[in-house]
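Q: Give me a model of this one.
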Amino acid sequence: MMSPVAAPAAGRDAFWRDAALLVLALLAVHALNLAVHRDLWVQDEARYGEVLREMLESGRWLVPHLNGFPYPDKPPVYFWLVAALGALTSQGELAFRLFTLLSTVAATFGTWVLGRRLAGPAAGRWAALCFVTLFGTLVVGQIARMDMTLCATCVWAWVALHAHETRRSRAALVGFWLASAAGVAIKGPIALLFTVLPALLRPLGARDWAGFAALKPLHGLGLLVGGVLAWIAAVWLDGESAYLVTIWNEQLVGRAVNSWSHREPVWFYVTLLPVLLMPWTGLAVSGARTFWQSEPIAARFVLACLLVALLAISAISGKLFIYLQPLLPLCAVLAGVGCTTLLAQSRIGTEQALLPVVWFTLLAGGIGWGTHDVLGNNPRGFALATILGLCAILGFRLSRQPPRRWLIGWTGLSAVVSWVVFGALITLVNPLYSGKPLGEAIARLAPGSRPVAIVHSTRGILNYYAGRLMTEVERTDIAAWYLLHPDALVVIQSAHLSYWFPEGKVPACTTDETYSVELKEYRVLAGCPR
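A: The predicted structure is shown next:
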């Protein structure tokens, strides 16, 4: 018979073993790719790099600026955090990518804790491992954006919310509202759709008035509004009142109106989510069914938070796959339940076994097609596609193995996807999506105060590596603008040259260089006859 002291000790040992396992998984699947250098890619990464560069150069920390103009799209807190990390390492690409890695670590451990509390230690362990190796996490965990940071704030908000609901803990309630506020500070009001909206609608939908009141919504929303008002006051006192008007017109009123006009269908995310959950899509579905039958209260918590947030973000106009990242921890918890259920069985179902094989096959085919169509039949690209094809074959053979070996095998194969796609392949595609060569050419050709015009291009995508501001000119105005600035350097896409030279032929300019960025050809021109 086990002594009373032995059981807690064994539990602590298992806890730390799981923690060590997750650290190793994160190091292998995500941190290892940091050794492969890549530039900040256009569009978003280079734009965020420029926002931070201008913050550091100007010392204007309250209001983000992009190419000299106020940048109302995102709050400043993400850039503050990256700058703080950069002060310890170095300001640049590494700081951005390292901050994403740290956010992935926080989101992973949050998923682990949430899974443990909802479904037990084994489900929590597998939920975290599934989250680390989900295709969506593999992608977002390598991008210099704030979406993984938002994901971390959301999962810890759910951990605190569940603790409050089960124990009526005041500390947990404060933690929920603080985590929700952190999400808003990182990403903006959209963060509330993932945390506060589900938290308030769940008790209202169940007519649980006591549960709704226990959330202290007036106090919590007051905290959020108070924080926003304090920041608005600071911006106003700093003389940036025009920035507040821009936020109101573009980010609040503008987005509210545009939310009724959809570029993608409302069901866009429903079809995309299964892809981001690969190779654990089948386990997430089976886990949801099992969870509902075995632990209906905990299942309702997960599914309500998941579905309310999914419906809410499906109702807004702008839709990118990366916006689904905050929902992946909830899906990973369902997959973790599916893993524990599978381990109790003697064999793996045919559909469950074939789904990830098909996924790997399609992924290999996509890399092969991209190598032919974009990379000029680069042998290394075909080699990487072949590796994934072999992984698909190995995955098929894993279907004959016991469930535990199958799960461990597919966890390892998902790590291979990370190494192939975000390690080896990155060196091949980096020149295609980096603006560094063009940016450095601008810095070389236009030193000092020489004017530079960027024609009809997205703001800020070349400034970071050029290390300077540029004049933004519409393609229809470039001919007239150049007449007034004959000493300027002009950066223009080849597709837009006809707006400057209607005859379709570029005259002999003293500077005429060609660069490719994001599969678009750019010309750098100066000293052109007028």
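
Q: From here on, just use CA atoms for contacts and neighbour counts.
A: OK.

Q: those helices in the stretch 201-350 of the chain, which residues are they?
A: Applying DSSP state H, counting those that start in this stretch to the stretch 201-350 of the chain gives helices spanning 209-214, 217-237, 241-246, 255-258, 268-276, 281-294, 296-315, 328-343, 350-373.

Q: which of these sits most buried?
A: Compared across the helices of the stretch 201-350 of the chain, helix 328-343 shows the largest average neighbour count, a mean of 27 (mean count of other Cα atoms under 10 Å).

Q: in the stretch 51-200 of the chain, which spans are strands?
A: Along the stretch 51-200 of the chain, counting by DSSP state E, counting those that start in this stretch, strands occupy 65-66, 69-70.

Q: from the middle of its chain, how far away would the last one be?
A: Relative to its chain's centre, strand 69-70 lies at 24 Å (Cα atoms, centre = their mean, to the nearest Å).

Q: now do stretch 285-300
A: Centroid separation between stretch 285-300 and its chain, computed with Cα atoms, centre = their mean, is 28 Å.

Q: ok, and what's touching that stretch?
A: Leu118, Ala119, Leu334, Ala335, Gly336, Val337, Gly338, Cys339, Thr341 (Cα atoms under 8 Å, 6 or more residues apart in numbering).

Q: For Thr137, give its distance to Arg255.
A: Taking Cα to Cα, to the nearest Å as the measure, Thr137 falls 27 Å from Arg255.

Q: I have a second one here; can you model it like the first so I can compare?
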Amino acid sequence: MNPCASLSHARPLWLRSARAELLLFGVFALLLLGLGIGLRDPWPSDEPRFALVAQWMVEHGQWLFPHRGHELYPDKPPVFMWLQALSYYLTHHWRIAFLLPSLLAALGALALVYDLARRLWNHRSALLAAATLLVTIHFTYQMRNAQIDPLLLGWITLANYGLLRHLLLGPSWRWFAVGCFFAGLGVATKGVGVLALLMLLPYLVARRGHWRQLALPVGGWRWAGGLALFFVPILGWLLPMLLVAHADGDPQHAAYVQNILFGQTVHRYATPTGHLHSPFYFLGIIVVDWLPLSLLLPWALPAWWRRLQRRDARFLLPLGWIVLMLLFFSFSPGKRDVYILPALPMTALALAPLLPGLLRRRGVRLAVCALTVLLAGALTAAAALAIHRHPAWAVKIEQSLDPQIWWMLLAIGAAGLVIVALTRVRRAPLGWLLFAGVLWSVYGLWGYPMLNGDRSARDVMVQARAMAGPDATIGLLAWKEQNLLMAAGPVAEFGFLKPWPQQYAEAIAWQRQDPAHRWIFSLDEAMGACVDRHRATYVGHANRREWWMFQANAVVPGCVPGASADPQADDTL
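A: Reported below is the predicted structural model:
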């Protein structure tokens, strides 16, 4: 069926034309997700790390073995960084390039949810499903960030799309091959991309139980051939890496291969060292982070159950896949909210045929209206209190953030209250849509430039260069990725994962070789008592840290600072 032809006969939701509605939604989605791109640099915790790796790829041609400075970075496969580097070749602007893969993944996921829901049900349900996904807080927030998980969501959604086109709307072996291929690309991006293939388990249950709305493709060799495509992108990355590591005999490359294949997959899942939570952790994420979508679940759960009792495979496959994914991550002691992010598009898809009826229910509208009032009211009240009363919590926040943040939050909150007054309960879903548009637009256009200097460490690195002068070399001690990424002029670094005392010893030895032209830029804690702060210069505060600069005359002879913190600890900003 031609999708453009079907749209011309589709029943519109708001406007006179389904095509016009889809075009308007596309523009709204692009603005909601894209406003602010180009107005900020990478922010911790992960964005500077990946951007630094991508920048190193562009500048040094190190594509198979990612580097964080001069050290190898073995924590993640390089696909996401490859795409950031490719985006730079296309745009020639890192402020755009580092966010472009996430933006495209988000827009792609919305298009796939819409198209699949339209094929399974109709345009109205599909448009509401895509809109619900777009304005769910967890989706919007994460897809505006330059991390691997938004790209993984894009690959898994594309894999699920291909599989469901075959299993529900097929047979279509071409789409089955597409689904398997992009599941493999998800593995090459972040190992858990294989979870897309769990869609085959509820399909087997439905096929054995003779469920309705199910395609019944036959051809054993085609199943095997499609699944073989799963390994193509994985081997396309692994084989060159393994061949180069074997050929050059570099022990660092051998350690990288061991870590990326086992340390960051099996060991990280079975014996994680951080982010430890209870098996019920993701239930809290769904309730809070998935607002306002989660407000629909009390009505959706019994509706889904009724459709499962009718043996409707259009619900069993996406819902069964979501349950399997939640179980998989719940069994591991280590959990983060982004692990279940790829479940959001399939949840919106399963909600699609229910949304036209749900959004007409007064209880649903009351809940959505209450959420808008509570969030807008809380922002307004907190901002007004901070501006006029300066309570202790506001003063503490202002130590890290620009005080103008209160005016931004006040503007967002006040706009939300005006929207609620205009839309009221009757049009509460539209009210949340408009409020989300205001929130993320203001955050991108006002918040990004305002917060960028501190969050990205740009301000302290500019100040450090001003202190050292244009020709001096700055050595980075106990640095974070944003410091090296934002550094201007000649710099040196002494490893990222090395213990701070070892970095300090190497930095001091390096400085002694040319004390007149070498400065050291250091985290306060890493200097300990080995640097005379009366002779050192305070650079500034960034990312909740204090930074100093000193020359050789500030060094206490014979002193070695203690290791007071773990240099590998993640940023929490």
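
Q: What does the superposition give as a TM-score?
A: The TM-score (TM-score structural alignment, normalised by the length of the first structure) is 0.85; 512 aligned residues with a Cα RMSD of 3.4 Å.

Q: Tell me the secondary structure of Val539 of the second structure, please.
A: Three-state call for Val539 of the second structure (DSSP: H, G, I helix; E, B strand; the rest coil): strand.

Q: Any buried residues in stretch 75-95 of the first structure, and which?
A: By neighbour count on 16 or more other Cα atoms under 10 Å, the buried set for stretch 75-95 of the first structure is 75-80, 82-83, 85-86, 91-95.

Q: The longest helix along the first structure against the second structure, how far on average?
A: Under DSSP state H, the helix in the first structure containing the largest number of residues is helix 93-119. Its matched residues in the second structure lie on average 1.9 Å from helix 93-119 of the first structure after superposition (mean Cα distance after the TM-score superposition for the first structure).

Q: Which strands or helices does that helix pack on?
A: The contact analysis (3 or more Cα pairs under 8 Å, 6 or more residues apart in numbering; DSSP states H and E) places helix 93-119 of the first structure against helix 6-29, helix 77-88, helix 121-133, helix 147-167, helix 328-343.

Q: quick check: the second one aligns to which part of the second structure?
A: To tie it back to what came earlier, the one meant is helix 77-88 of the first structure. Mapped onto the second structure using TM-score structural alignment, helix 77-88 of the first structure covers residues 79-90.

Q: for stretch 104-114 of the first structure, same thing?
A: By TM-score structural alignment, stretch 104-114 of the first structure lines up with residues 106-116 in the second structure.

Q: Would you check that Ala177 of the second structure makes contact with Leu229?
A: Yes. Proximity of Ala177 of the second structure to Leu229 meets the contact threshold set by Cα atoms under 8 Å, at 6.5 Å.

Q: picking up where we left off before, what is the nearest of the contacts of stretch 285-300 of the first structure to Ala160 of the first structure?
A: Set against Ala160 of the first structure, the nearest of those by Cα to Cα is Leu118 (12.1 Å).

Q: Which single one of the buried residues of stretch 75-95 of the first structure is nearest to Leu283 of the first structure?
A: So of those, ranked by how close each gets to Leu283 of the first structure (Cα to Cα), first place is Tyr78, at 33.8 Å.

Q: So the closest one is in contact with Met146, correct?
A: Yes. Shown here, Tyr78 of the first structure and Met146 form a contact pair, counting by Cα under 8 Å, at 6.6 Å.

Q: so what sits against both of these two?
A: In terms of Cα under 8 Å, 6+ apart, Tyr78 of the first structure and Met146 are both contacted by the residues Ile186, Lys187.

Q: Could you give the separation of the match of stretch 104-114 of the first structure from the chain centroid?
A: Centre to centre, stretch against its chain (Cα atoms, centre = their mean), the figure for stretch 106-116 of the second structure is 17 Å.

Q: who touches it?
A: Stretch 106-116 of the second structure has contacts (Cα under 8 Å, 6+ apart) with 29-30, 33, 123, 126-127, 129-130, 133-134, 143, 150, 153-154, 157-158, 161, 165, 345-346, 348-349.

Q: which of those are buried?
A: Buried members of the contacts of stretch 106-116 of the second structure, scored by 16+ other Cα under 10 Å, are 29, 33, 123, 126-127, 129-130, 133-134, 143, 150, 153-154, 157-158, 161, 165, 345-346, 348-349.

Q: Adding distance to Leu407 of the first structure, write the helices of the stretch 201-350 of the first structure out as JSON lines.
A: JSON lines is the format used below for those (distance: least, Cα to Cα, whole Å):
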{"stretch": "helix 209-214", "distance to Leu407 of the first structure": "39"}
{"stretch": "helix 217-237", "distance to Leu407 of the first structure": "41"}
{"stretch": "helix 241-246", "distance to Leu407 of the first structure": "50"}
{"stretch": "helix 255-258", "distance to Leu407 of the first structure": "43"}
{"stretch": "helix 268-276", "distance to Leu407 of the first structure": "18"}
{"stretch": "helix 281-294", "distance to Leu407 of the first structure": "10"}
{"stretch": "helix 296-315", "distance to Leu407 of the first structure": "23"}
{"stretch": "helix 328-343", "distance to Leu407 of the first structure": "8"}
{"stretch": "helix 350-373", "distance to Leu407 of the first structure": "10"}
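
Q: which one of those helices lies closest to Trp41 of the first structure?
A: Judged by Cα to Cα, the one of these that comes nearest to Trp41 of the first structure is helix 350-373, at 18.0 Å.

Q: which residues sit against the closest one?
A: Outside of helix 350-373 of the first structure, the residues within contact range by Cα under 8 Å, 6+ apart are 278-280, 282-283, 377-378, 381-382, 384-389, 391-393, 395-396, 399.

Q: If any of the residues you listed are buried, give me the PyMOL selection for them.
A: Entered in PyMOL, the line below selects the buried ones among the contacts of helix 350-373 of the first structure, by 16+ other Cα under 10 Å:
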select buried, resi 278+279+280+282+283+381+382+384+385+386+387+388+389+391+392+395+396+399
